[in-house]
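Visitor: Just a sequence and a predicted model for now, questions to come.
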Amino acid sequence: MSLESIAEDFARNVAEHTDAIWRGDRTGGRKYTKRYIAAFKKLRAHGDAGRDALAALLTHARMDVRVKAATYLLSDRPTQARPVLEEAAKGKGMIPFLASQTLKYWEEGTWSLDVD
């Protein structure tokens, strides 16, 4: 499986997760969360090349995918991830709120991505 296809899998599952949440389907939401975390772990295992594949999603058409990719890249690539989160945080709704919370914790120095 190519890194690009793993990144596409990450994006697809983030989108499915968001859609499940909007439908009120928590079980489906958890299923897709596990899948996008698994895709992230595969990308992370490839070091910079995996991060490059994930960074390609920072321009994805869906805001939820951009924000999730930025969230997962924030510790390793803050100069790429932060502007995506800042732009999303200007909006209203669930995804902008999550972006603003991520930035808040980053600014406070309490940000931690715990997916191990």
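Guide: Yes, it's here. Predicted model, so just to flag it, every value in this text is computed and none were measured.

Visitor: Going by C-alpha atoms from here, please, whenever you check contacts or count neighbours.
Guide: Fine.

Visitor: now the helix or strand hosting Thr79, how far from the centre of its chain.
Guide: Remark: Thr79 resides in helix 78-89, with elements defined by DSSP states H and E. Computed by C-alpha atoms, centre = their mean, to the nearest Å, the chain-centroid distance of helix 78-89 equals 11 Å.

Visitor: And stretch 29-38, by the same measure?
Guide: The mean C-alpha position of stretch 29-38 is separated from the chain mean by 11 Å, C-alpha atoms, centre = their mean.

Visitor: what about versus this one:
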Amino acid sequence: MELDALVEEFARNVAAQGDAIGRGDSRTGNKHARRYTAALEQLRLRGDEGREALTVLLEHPRADVRATAAGFLLRYRTAKAKAVLEGVIKEGGLAAIGATMTLKRWNEGTWSLDPG
């Protein structure tokens, strides 16, 4: 699968998971989480080229997509990813909870979403 298709798959399924969680449908949410995680694994296999492809999502219109991408890009694009997470926290909402926890883990030194 091409890089842009993997990035699209990641974004589409993060958004779908967020929508499912908003409806209280954890089963569907988990299905989409598995899909975006699979896309992410394929991006990781391509090293920094895959990570770089994911950076376009730091500007995505949906906060959940921006925050999820930023969480995975903290080691690769630290300053930008932190800024995105801080912005999502200021926006509030469901995505802010995940962004808060991600930054907390980063600051504690226990973050391990993309160990490299």
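Guide: Nice, I can see it. What you see is a predicted model; the values in this text were computed from it and never measured.

Visitor: Onto which residues of the second structure does the helix holding Thr79 of the first structure map?
Guide: Taken onto the second structure by TM-score structural alignment, helix 78-89 of the first structure occupies residues 78-89 there.

Visitor: Mean per-residue distance, the matching stretch versus the first structure.
Guide: Following superposition, stretch 78-89 of the second structure is found to deviate from the first structure by 1.0 Å on average (mean C-alpha distance after the TM-score superposition for the first structure).

Visitor: In contact with the aligned partner of Val65 of the first structure in the second structure, which residues are there?
Guide: In the superposition onto the second structure, Val65 of the first structure corresponds to Val65 when matched by TM-score structural alignment. Neighbour list for Val65 of the second structure: 11, 14-15, 57-58 [criterion: C-alpha atoms under 8 Å, 6 or more residues apart in numbering].

Visitor: Show me what the longest helix along the first structure is packed against.
Guide: As far as residue count goes, and with DSSP state H defining each element, the longest helix of the first structure is helix 3-23. Counting contacts by 3 or more C-alpha pairs under 8 Å, 6 or more residues apart in numbering; DSSP states H and E, helix 3-23 of the first structure is packed against helix 26-44, helix 47-55, helix 63-73.
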